[in-house]
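Asks: Prediction below, plus the sequence it came from.
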Amino acid sequence: MRKADKEGPKAMTGSITTYTEDLVEIGEHRVRKGELDRRSFLAAVAAMGLAPAALTPATAATGELVLVNFGGVAAKEYKKSFGPGCERATGLKLVVDGSGASPAKIRAMVDAGSVVWDVCDYAPQIGIQLGGKYLEEIDYSIVDKQKLLPGFALQYGCAAYVFSFIMAYNKQMVPEPPRGWADFWDLKRFPGKRAMFKTPIGQLEAALLAAGVEPDKLYPLNLDLALGKIKDLKSEIIWWETGAQSQQLLRDREVTMGNVWHSRATVMRNETRGNIDFTFNQGVLVVGGWAIPKGNPAGRANANKFIAAAQDPKAQLSIYLSLFNGPANLQTIELVPEDKRVLNPSDPANLKLQAISNPRYWGENSAAIQDRWLDAIS
C-alpha cells in the first residue's frame, strides 16, 4: 500500500519537487523508454544548467565558473555536454554544484563575504526578495533582450525557459473535454477527485480564474476569494508533491483532472496516445532562469557571458524537444517544428490563452501567502 493510501486520499507525502528537478526525471524516463537518445538528453539538461544530485557544495577556484542547481545527471557526462560551451564563452572551466540554491544560502554567503557560486538556478520571485543587496544586475549589453519573451528580461535575473500549470484530464472519465478552471471546480458535470500541487503558485491563480476573474486582472490576488474556492474543493483534492505523483494519480484513474506541469501532461498525452490530454486554456505560465549572487568569484561579466551563451537557439530547441519546457528565446520558438508547436507553452498560439505569473507580486507576498495557504489546505 502506498503511503498516500495509509494517510487518506487527500494528500501525498514526501519532499516537494521543483519543476527543474522534475525535468531531469522526465528526461531519464524518456531515455529508458528509448524515446530519447542519451546524448540529446545530456545536451538538454546541460543547457538547462541541471547539476548532478550527488555533488556537495562546490568551492570556486581560479579559472572556474560554478553553477548551482538542484541535481540530476552525472558530473562527467554533464561537463562533457556543456563544459566546452562554457569555456568558449568565458574561458573558464565549468564546475557544477548540485546542492541547490536557496535564498537563505545566498544571503549567508553574501553576508559572510564568502560567495562560492557564480550562477544560480533562478525563480523570479527570489530575485525580487533578494534584490540588489544579494544579487548582481543582469548586464543586457551582454545578454540579449531581443532573445527573450517580452517582460522576461528582469533586473536581477534572466529567463532561460518557461513552464505552465495546466489542466490535464482523463478522457475516459469526463463527458466532454473541460475548457477551463470553472469545469475543474464543477463536480456535478465532471465528478471525481482532483489533483493539485501542494504549493500556492499556480493553484491560487487557477482558483480565481475558476471564479471568473480575468487573466489580466489576477494581481494582486484576491486571497479571500481564492482560498475560499480551494476550501470548497478541498474534500475532493489529492495534493501532489512530485511530478511523478501527479502523473500516477491520472494514470491510475485516482483523479479525473489535475492541475499539473505541462511537461508531465505532455508525457502522459504521448504515452497514453491522447487518452490523458490537457489544455493550455487558462494555464498559468511561469518563468525560470538564472541569477548571479553579489560578489560571485568569476566576476559579473563572466556570469553574464555564461547566461548569454545559454540563450543559444539550438540549445533551447534541444531542451524543448527533450524535456518539453518552453523556450524563452524568441528565435528558438521560430525553430520549433510545426507538429511540435501545439505542446509548446511559449508558442504564440498557446501563450495568448494563458495567464502570466507575476514574479514581483509573489516575491513581495509569498511568505504571508504561505501561512494562509497552509491554514487553508490543512
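Replies: Perfect, I can see it now.
Asks: going forward, measure contacts and count neighbours with C-alpha atoms only.
Replies: Will do.
Asks: now the end-to-end length of stretch 341-354.
Replies: One end of stretch 341-354 to the other measures 15 Å (CA to CA, to the nearest Å).
Asks: where exactly do the strands run in the stretch 251-378 of the chain?
Replies: 257-261, 276-291, 326-327, 355-356 (DSSP state E, counting those that start in this stretch).
Asks: can I get those in a markdown table with distance to L225?
Replies: Formatted as a markdown table, the entries for the strands of the stretch 251-378 of the chain read as follows, by distance: least, CA to CA, whole Å:
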| stretch | distance to L225 |
| --- | --- |
| strand 257-261 | 18 |
| strand 276-291 | 18 |
| strand 326-327 | 30 |
| strand 355-356 | 18 |
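Asks: quick one, which of those is nearest to L374?
Replies: Of all these, the one in closest proximity to L374, counting by CA to CA, is strand 257-261 (17.9 Å).
Asks: Confirm for me that N170 is in contact with N275.
Replies: Yes - counting by CA atoms under 8 Å, a contact exists between N170 and N275, whose distance comes to 6.0 Å.
Asks: More neighbours: which of those two?
Replies: Comparing N170 with N275 by other CA atoms under 10 Å, the one with more neighbours is N170, at 23 against 16.
Asks: ok, and the closest non-adjacent residue to the more buried one?
Replies: Taking CA to CA, 6 or more residues apart in numbering as the measure, N170 lies nearest to I276, with 4.5 Å between them; neighbours along the chain are not counted.
Asks: That neighbour touches V267, doesn't it?
Replies: No - the criterion here is CA under 8 Å, and I276 misses it with V267 at 9.5 Å.
Asks: Between these two, which is the more surrounded one?
Replies: When neighbours are counted by other CA under 10 Å, I276 comes out ahead of the other of I276 and V267, with 24 against 19.
Asks: need the contact list for the more buried one.
Replies: By CA atoms under 8 Å, 6 or more residues apart in numbering, the residues touching I276 are 168-171, 250-251, 265, 268-269.
Asks: how does it look with 6 Å?
Replies: By CA atoms under 6 Å, 6 or more residues apart in numbering, the contact set of I276 is 169-171, 269.
Asks: ranges for the helices of the stretch 51-200 of the chain?
Replies: Listed in chain order, the helices of the stretch 51-200 of the chain (DSSP state H, counting those that start in this stretch) span residues 75-90, 103-112, 124-134, 181-184.
Asks: Check it against this one:
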Amino acid sequence: MRTTHLMAAAVAGTVLATAACGSAPAADPAAPAGPDTTITWQSTGGDNTEYEKQAFQEPFTARTGARFENVTSLNYISQLLTMVEQGQTVWDVVHTGSYLVKQYCGTLFEPVDLSRFPADLVPEGTTTECSVPATKYAAGFAYDAAAYQGDAPTTIGDFFDTARFPGKRVVFAGSPKGIIEAALVADGVPPEALYPLDVDRALAKLGTIKSDIIFAPSFTALQQNLVNKQATMTITLSGRLGIIRDSGSDLVPVWDFTSWDFDAFVVPKGAPNAAAAKESLEFALQPEQLRTYSALSGLTPVRSDVDPSSVEYTESGKLFNPFLGGDRGDVVLQDPEYWARNYNAVAEKWTAWQVG
C-alpha cells in the first residue's frame, strides 16, 4: 500500500488547495449533525452512490438537516494515507472493504462506540474497533444457459472442466478474492479447511484453464464479455450477476461452493465532521435503511435481525443471492483476518501469474 506515495504530491496539492479554499470557519469534529453540517462521503461511484443517496443520505438529511457531498476515487486509500499523514483529512465517511478496515483500523480509521452499532447482531470476526459490517455479497459461479442446454454445470469443479464444458471463462483481473477460494475447493480442499490459503496450489489449478480465461479489467468489461457471448461462465460478485442477467445474458447460478465477503462504512482519522459522520452511519446501519439499500444494490444486510426475505429484491436479485435460504451449497466467509494480513502479497502473485 506504500505505492500511495507515488501520488502524494498530486494528492497533497489537491488536499491543501481544498483546505485553503474560501473563508468558511473550520468544522467542529465534535458537533452533532444539523443544518450547518456538510458530510463528505467517499464511495465507489456510479449506481452505488445513487443507492447510498436514496437509502442513507436523503432520509438522514430529512431527519437532521445535514447535507452530503459525494466524492469518488479509485485510489482512495492512497489519498487517505496522504491526508492523514499531512493532517489534512477532508472526508468524513469512507465506504470500504472488509480487509482494508482490518488493515487500517486505528491508523486511517477512527474508533467508534460499538455499543451504538449492531455489533452483537453480526457474525463473529466481522467487527473491528472502527466498524461493524453493513452488507454482504458473494463470489458467485454462473453460466450462460444458452451455451449449455443439455449437460449443464452443477459443481464448482465444472468451471475448470473445459473438455466437458467448453467456452471462455471471464473473471475480474483486479482482485484474487473469491477466485482463489473457488480454485482450491475445485482442487479438493474442503471448504472448512481453506485458510490459510494455498495460493500456489490455487494458481496451479487455474493454470489448467488459463488459455480459456478472460481477465476483465473492470466489472463493466466483464459484463460485456458475457452479454456479447465472448464468455460463457464467470465467478464474480453476486450483485453483478443480476445486473448482467438483466442486461441480456441468460445467466444461471450454480449452487455448490460460494464464498462471501462484506463491506463497511468508516470514519477517517481527522474527519472534520467526525461526530456527525458517526451519527449518519449509526442511522445508515438501521434495518429500514439497510433494506432499502439492499433492494437497490442486490446486496444483503449482515445484521441477523434483518431477514433477507423481507428485502424487496428484483427477480434477478433473488436468483443470485446465496443468503435467501434453501439448498445453496456451501457458503463460506472469506476470512477477513487472513485477507487483512495477506491481501497485498496474494494480489501481487495473482497479477504476476496473469501476465507470466
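Replies: Sure, I can see it. What you see is a predicted model, and the numbers here were worked out from it, not measured in a lab.
Asks: circling back: the residue nearest to N170 of structure 1 -> structure 2?
Replies: I276 of structure 1 maps onto L251 in structure 2, with residues paired by TM-score structural alignment.
Asks: what separates that match from L241 of structure 2, distance-wise?
Replies: From L251 of structure 2 to L241 of structure 2 the distance is 7 Å (CA to CA).
Asks: where do the helices sit along the stretch 201-350 of structure 2?
Replies: With DSSP H, counting those that start in this stretch, the ranges of helices along the stretch 201-350 of structure 2 come out as 219-227, 238-246, 274-284, 287-297, 315-319, 336-355.
Asks: Trace V189 of structure 2 over to structure 1, please.
Replies: Using TM-score structural alignment as the criterion, the counterpart of V189 of structure 2 in structure 1 is V213.
Asks: Confirm for me that W181 of structure 1 is in contact with G212.
Replies: No - the pair W181 of structure 1 and G212 does not pass the contact test of CA atoms under 6 Å, sitting 9.1 Å apart.
Asks: Between those two, which is the more surrounded one?
Replies: Looking at W181 of structure 1 and G212 with other CA under 10 Å, you find the greater number of neighbours at W181, namely 22 against 11.
Asks: counterpart of the more buried one in structure 2?
Replies: Aligned by TM-score structural alignment, W181 of structure 1 pairs with I156 of structure 2.
Asks: try K93 of structure 1
Replies: The alignment partner of K93 of structure 1 in structure 2, by TM-score structural alignment, is R67.
Asks: which one is that match nearest to, not counting chain neighbours?
Replies: With CA to CA, 6+ apart, the residue lying closest to R67 of structure 2 is T38, at 4.7 Å.
Asks: Identify the residues contacting that neighbour.
Replies: If you count contacts by CA under 6 Å, 6+ apart, T38 of structure 2 has them with 66-68.
Asks: Sort out which of those are in strands and list them.
Replies: Among those, the members falling in strands (DSSP state E) are 67-68.
Asks: I'd like the contacts of T38 of structure 2 laid out as TSV, including distance to D198 of structure 2 and neighbour count.
Replies: Compiled in TSV, those are given as follows (distance: CA to CA, whole Å; neighbours: other CA atoms under 10 Å):
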residue	distance to D198 of structure 2	neighbour count
A66	48	21
R67	47	18
F68	43	17
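Asks: Now compare the contacts of I276 of structure 1 and name the two farthest from each other.
Replies: Farthest-apart pair in those is K171 and R269; separation 10.6 Å (CA to CA).
Asks: Burial check on P175 of structure 1, number of neighbours?
Replies: Neighbour count of P175 of structure 1, defined by other CA under 10 Å: 10.
Asks: Kindly report the same for R253 of structure 1.
Replies: 15.
Asks: That one matches what in structure 2?
Replies: Checking with TM-score structural alignment, R253 of structure 1 has K229 as its match.
Asks: mind listing what A264 of structure 2 touches?
Replies: Neighbour list for A264 of structure 2: 95-96, 133-134 [criterion: CA under 6 Å, 6+ apart].
Asks: Quick one: which of those residues is the most crowded by neighbours?
Replies: Top of the contacts of A264 of structure 2 by neighbour number is P133, holding 28 neighbours under the definition other CA under 10 Å.
Asks: per the alignment, that one corresponds to what in structure 1?
Replies: So, by TM-score structural alignment, P133 of structure 2 is matched to A159.
Asks: cool, P111 of structure 2 as well?
Replies: Under the alignment (TM-score structural alignment), P111 of structure 2 maps onto E137.
Asks: and the match of R253 of structure 1, how far is that from I214 of structure 2?
Replies: In this structure, K229 of structure 2 and I214 of structure 2 are separated by 12 Å, where distance is defined by CA to CA.
Asks: same thing with E192 of structure 2?
Replies: Using CA to CA, which is the criterion applied here, E192 of structure 2 is 29 Å from I214 of structure 2.
Asks: ok, those two, which is more surrounded?
Replies: In this comparison of E192 of structure 2 against I214, neighbours counted by other CA under 10 Å, the higher total goes to I214 at 18 against 10.
Asks: Structure 1: which residue goes with the more buried one?
Replies: Using TM-score structural alignment, the partner of I214 of structure 2 in structure 1 is I238.
Asks: Thanks a lot, catch you later.
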